[in-house]
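Asks: Sequence first, then the predicted structure, then my questions.
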Amino acid sequence: MAFGGSYRINQSVLRDATRTLFWQIVGNSAAFASALTLAACVRLFGLNISVSVGAVACLIGFVVRAQFFGERNGSRPSPATSEPASRTSESDRFRSAFDFAAIGMALVSTEGRWLQVNRSLCHILGYTEKELLLTDFLSITHPDDLPTALSNIGQLLKAKVQVSQMEKRYIHKSGHEVWVHWSVSMVRDQYSKSVHLIFQIQDITDRKLAEQQLHHDAFHDALTGLPNRALFMDHLKLAIARSRRNTNSTFAVLYLDLDRFKIINDSLGHTIGDQLLVGIADRLKKNLRPGDTVARLGGDEFTILIEDIVEELEAIQVAERIQKELSVPFALSGREVFTTVSMGIAPSSTGYERAEDILRDADTAMYRAKTLGKARYEIFDKAMHARAINLLQMETDMRRALEREEFILHYQPIVSLENFRLRGFEALVRWQHPERGFISPMDFIPVAEETGMIIQLGEWVLREACSQMQRWQKIFPLDQPLSVAVNLSSKQFSQTTLINRVAMILQETGVNPHTVKLEITESVVMENIDTATDMLRQLRALGVKLAIDDFGTGYSSLSYLHRFPIDTLKIDRSFVTRMSENNENTEIVRTIVVLAQNLGMDVIAEGVETNEQLVLLQKLGCENGQGYFFSKPVNSDGAEKIIAETYGSLTSPLRQLNTQPGGKRVLVA
């Protein structure tokens, strides 16, 4: 039979019940043991008990089989002789049930002293029975839970409730916390009318620890143990709320992104990469003030919330301290690993209503730091936000531009400095916006790089240049075909599908692969030498030529250069522009020319703009050049005219070339 409400079980009812129903317990659960033990307390101490039986569980009837069958067999003793023996026997059975109950049980005074405790309770709390009886439950209750526990007992003693339950913590004898489900009922002695408490205590520590672990995992990064984005955003929202209530409560958000982490991860493996992230997390925690929050958003991105600052200088000092700390190499699996970090700082003085906005602005400042050379920090300002909005609009326009064919290719001639014959062209992308007019590549190429659109744009450039070259090859069937050079961005070069995409474009366009030259910047090649070498060899296997662009501006090692299957070195325009007789830049150019010749490579000087530069390059033995001195970049029609002027064609008229001082003929558009 099940009891859902509160019942008062008096002594006479209990006596009759226990004489007819007691000993067979259906099931072996904590609920049965609890019900049995409550009855035991009543029987042992002669108490009337008020309990919410439904809170204990379903109280299942219990049967005293021995007595029942004894009565059936006619062996029931006379009342005069059986009553004392029955009480003694029942007391023993109740004591046994109390002592061996599956959950902790105790009789407690209203002052909190333990009066009777069972074995399960001693096991749960780690004390012996004697030790518990010398103390009270207040002294081993967790301090944070004590006020609520006392309040609940107060409600019980005032008869406002018949049973009190809560989840609380005790302090185990060894010092650790023990979570329990705590149920308290009030009992009254039928003779002295004194009041006592019955505790039912079930150990739920394992469940609580599992819940705490789930909660921790939901708000923390599994690798580093740092707060994750969700927890960081909660802290940030609280900081914004405090700042609104108190204008003197200012804070700042730092957004961190590791420089070259992908290179480390790809070259040394994900295990080293993970170790590096853990090491960085440890250093960040050690270099923050108490109360500040550092979180890992994912990948190699971290954020820091610096609270209670007086001025922006404090946030800058933290950023500089972090820069210095992270510049120290990490010892990982027997090797030294170096990294730097780019940071964006967004101070709360700008005035924010939403956590998402300040995090966005810190991110924007971080990308600005990346653009300006990495390993630095930038502070967000209003102009930066306006620029971010402009970039967002440009990104949207760029996606439409590809669909609407607003991009076009211009071609800048590459000329032999020995005989001024046309050797080929470099394909350069241009954007003619229908509303904003001509947009400089200096403006839209960085946006394409940042948004990843450079992959689509770069593929379009390669396909268009190959198609154009294939048309020229049909119009101008030359013994020494011209070539077209196309730049590959760092994002394109890092794509695992690059080889297949290039092969597909070569096949689709039908261009002679030997007339296509792919240019890769020096820094991209040197980021991951082994991967770059493998990628370059696969590209060469397709039949295309390869060039290192902007040579001399990166950090290439001459010991590695001979390993790359490179056909051409392009001297960066910064060296050519500053050349003069016997100066440092001239010597750099001389060194590059000699190096290329020794390695069997061609050389192209970029940015040739004056006759003086041309003469110096010729003296240094530079073979080829390109620049405004020969021709500015021209559209496909202009390029076709230059080809016709150089080699002649039935479909393109010849034009007279300009003659420069010294009798040299130079191509013009």
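Replies: Cool, the structure landed. Residues are numbered from 1 along each chain as shown.
Asks: going forward, measure contacts between C-alpha atoms and count neighbours the same way
Replies: Noted.
Asks: Quick one: residues contacting residue 600.
Replies: Residue 600 makes contact with residue 567 under the criterion CA atoms under 8 Å, 6 or more residues apart in numbering.
Asks: And it, how close does it get to residue 616?
Replies: To residue 616, residue 600 is 22 Å away according to CA to CA, to the nearest Å.
Asks: There's contact between residue 309 and residue 253 in this structure, I believe.
Replies: No. Look at residue 309 against residue 253 with CA atoms under 8 Å: they stay out of range, at 11.3 Å.
Asks: Neighbour count for these two, which is higher?
Replies: When neighbours are counted by other CA atoms under 10 Å, residue 253 comes out ahead of the other of residue 309 and residue 253, with 25 against 16.
Asks: Pull the distance from stretch 364-375 to the chain's centre.
Replies: 19 Å (CA atoms, centre = their mean, to the nearest Å).
Asks: got the buried residues for it?
Replies: Of all the residues in stretch 364-375, those buried under the rule 16 or more other CA atoms under 10 Å are 364-370, 374-375.
Asks: Of those, which is the nearest to residue 552?
Replies: The closest of the buried residues of stretch 364-375 to residue 552 turns out to be residue 374 (CA to CA; 19.5 Å).
Asks: who touches that closest one in this structure?
Replies: 259, 340-342.
Asks: Apply 10 Å and report the result again.
Replies: Contacts for residue 374 (CA atoms under 10 Å, 6 or more residues apart in numbering) come out as 257-260, 340-343, 366-368.
Asks: do the same with residue 496
Replies: residue 535.
Asks: try it against this one:
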Amino acid sequence: MAVVDTEGLVVSANDGLAALLGADAASLRHRAAADLVDLAADNRAWHAYREVLRGHRSRLRCTRRLKHPDGRSLWAEVTVAPVPRSRHLLLSVADVSDRRELQDRLRHLQMHDPVTRLPNRTLFFERLTSALENSSYDSYDAYGDGDGGTGRIGLCYLDLDGFKAVNDTLGHRIGDQLLAAVAARLSECAERDGYARGGGHLVARLGGDEFAILVEDSTGTEQLTDLAGAVLAAVQRPFDLAGQRLSVSASIGVVERPAAGTTVNGLMQAAETTQYWAKADGKARWTLFDPERNAHRMTRQALSSTLRPAVDRGEFTLEYQPLVGMADGTVSGVEALVRWNHPRFGSLAPNRFIGIAEEDGSIVQLGRWVLRTACRQAGRWRADHPDAPPLFVSVNVAVRQVWDSDLVADVAEILDETGLAPGLLQLELTESAVMGSAGRPLRALQALSEMGVRIAIDDFGTGYSNLAYLSRLPVSVLKLDGSFVRGFQDEAHPNPADEVIVEAMVDLAHRLGLTVTAECVETAGQADRLRRIGCDTGQGWWYSRAVAPERIAEMIRGGGRVA
């Protein structure tokens, strides 16, 4: 300890302080106390110390790292406080090196993975946060000449392919050895790249078989992709562990961008998403973050999260595309096509959300709404125009509607509710769904057919094409996939093979007692050729786009012809 006057000079010091500083107690008198414990090196501590000297602050306590004359360093806890009933202050300095060393050891254990000895998730995020916070300062040195760093940041986010199989077959002990061996190779790659480019990289184990390599002051995308390629090659070399030769691969998501404006969550989300793409694209590869692909994913995610309540909010509408008899040009039916009037993305066609609905199961709720709305509309046309030939309505049905709901009961209930005759309803299922039908789907199709509902195979010619099923299924209509019709577009130089294939399919359907609808008819030439081949019904922009129900009513009043 030492007694200090209001000018900050030592009045007297005891032998303990002298021994701590490696000096003689008498030699410390009249020296600036702040110099003895290096308080001026820290602006905050220096300001607080001056406040205590002036009597504006009651106490200062801080930790300083001091240099002993013999060359060793020590950590000291410094306290400065007024002496009661005196104008002097008491400076107290305690050697806390042992305590600090224990804290450092505990922190190291807390911040490092025990299996691989790498920094763990906590330390990784601490370092990443610090790197992003300091990026705006690191890009320029004190003189503003831009030599402090690149101001960019990169991340390789890695997940081992097939690691679970190693744990399951060889046990967790071998699995841990494999993780440690992988960690060593990652560290070698990072050290080699960091040495070559003059920067340090942090390699961390984030958990399980997930690792990350953080590249501060990256030089651009090429650096990160080169590093990812080196990591990929290193991981794919066989590992010899406990008499076992193991081979694994990795999927790596690569992100490189300016650090300014980048957040921890944003960077990690991009890296995790890109690593998922690498897995989905076939594994054993690195994939670079693609903003457009991510925007599509974000849009898809936004649609997925709002799809179910959108039905209740009434955001869906139906449009109807005429199905025109090729022999006389009259409208015999319409296909109901659903549109989503999304409050953020505007009007969305079915290809934007039907796949999502099938994945998350909301297709059952949506499909039931489409079926009910279409049948109700068809019943309204019939009631409003009793003297006109009735139009049937065709509704698409997803396979999941057959498996996850009682489609037969739903159809029966809706037909009874709307008063629509079963013969005026046609259900469309894709070829891939129908051709392999067995069990519940087949029983549902048979029950619907016995009810009087027509069954159509949509996109015929592109799926399994198991023709043996055609004679056994209760199907009444084949809808030729639009790819066959598009083959007729070059009217000046037609491809004879296209016509032969379509003619064969039409002839087969007719011999089985089925009618044929050609989709995607866009020109008069296509319509003429399809009519000569024998197609019964045409559908496409040549006749009409999908239109509102009122437009269909006008066609009915006009004698069933499109304008």
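Replies: Sure, I can see it. A quick note: this is a predicted structure, and the numbers were derived from the prediction, not measured.
Asks: what's the TM-score here?
Replies: The TM-score (TM-score structural alignment, normalised by the length of the second structure) is 0.54; 365 aligned residues with a CA RMSD of 4.7 Å.
Asks: aligned partner of residue 221 of the second structure in the first structure?
Replies: Aligned by TM-score structural alignment, residue 221 of the second structure pairs with nothing in the first structure.
Asks: so residue 221 of the second structure makes contact with residue 288?
Replies: Yes. If you go by CA atoms under 10 Å, residue 221 of the second structure and residue 288 touch, sitting 8.6 Å apart.
Asks: what is in contact with those two at once?
Replies: 254-256.
Asks: Mind putting those into a markdown table with secondary structure and neighbour count?
Replies: A markdown table is the format used below for those (DSSP: H, G, I helix; E, B strand; the rest coil; neighbours: other CA atoms under 10 Å):
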| residue | secondary structure | neighbour count |
| --- | --- | --- |
| 254 | strand | 28 |
| 255 | strand | 25 |
| 256 | strand | 24 |
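Asks: which one among those residues gets closest to residue 548 of the second structure?
Replies: residue 255 (46.2 Å).
Asks: Tell me if I'm right that that closest one and residue 157 touch.
Replies: Yes. Residue 255 of the second structure lies in contact with residue 157 (CA under 10 Å); the separation is 8.4 Å.
Asks: Now list whatever residues contact both of the two.
Replies: Shared contacts of residue 255 of the second structure and residue 157, counting by CA under 10 Å, 6+ apart, come down to 268, 270-272, 274-275.
Asks: all strands of the stretch 251-400 of the first structure, in order?
Replies: 293-298, 301-309, 330-332, 335-337, 340-347, 377-379 (DSSP state E, counting those that start in this stretch).
Asks: Looking at these, which is nearest to residue 484 of the first structure?
Replies: Taking the strands of the stretch 251-400 of the first structure one by one with CA to CA, strand 340-347 is closest: 36.7 Å.
Asks: Who are the packing partners of the closest one?
Replies: Applying 3 or more CA pairs under 10 Å, 6 or more residues apart in numbering; DSSP states H and E, one finds that strand 340-347 of the first structure contacts strand 250-259, strand 301-309, helix 312-326, helix 355-371, strand 377-379.
Asks: Next, show the common contact partners of residue 309 and residue 253 of the first structure.
Replies: Residues touching both residue 309 of the first structure and residue 253 (CA under 10 Å, 6+ apart): 315, 347-348.
Asks: what do we get in the first structure for residue 79 of the second structure?
Replies: So, by TM-score structural alignment, residue 79 of the second structure is left unmatched.
Asks: Contact partners for residue 79 of the second structure?
Replies: Contacts of residue 79 of the second structure (CA under 10 Å, 6+ apart): 1, 49, 59-63, 90-94.
Asks: Now intersect these with the strands, please.
Replies: 60-63, 90-94 (DSSP state E).
Asks: Stretch 310-324 of the second structure aligns to what range in the first structure?
Replies: Stretch 310-324 of the second structure maps onto residues 401-415 of the first structure, going by TM-score structural alignment.
Asks: Give me the buried positions along that stretch.
Replies: For stretch 401-415 of the first structure, by 16+ other CA under 10 Å, it's 401-402, 407-415.
Asks: on that earlier part again, now, which of the shared contacts of residue 221 and residue 288 of the second structure sits nearest residue 476 of the second structure?
Replies: For those, the nearest to residue 476 of the second structure is residue 254 (52.1 Å; CA to CA).
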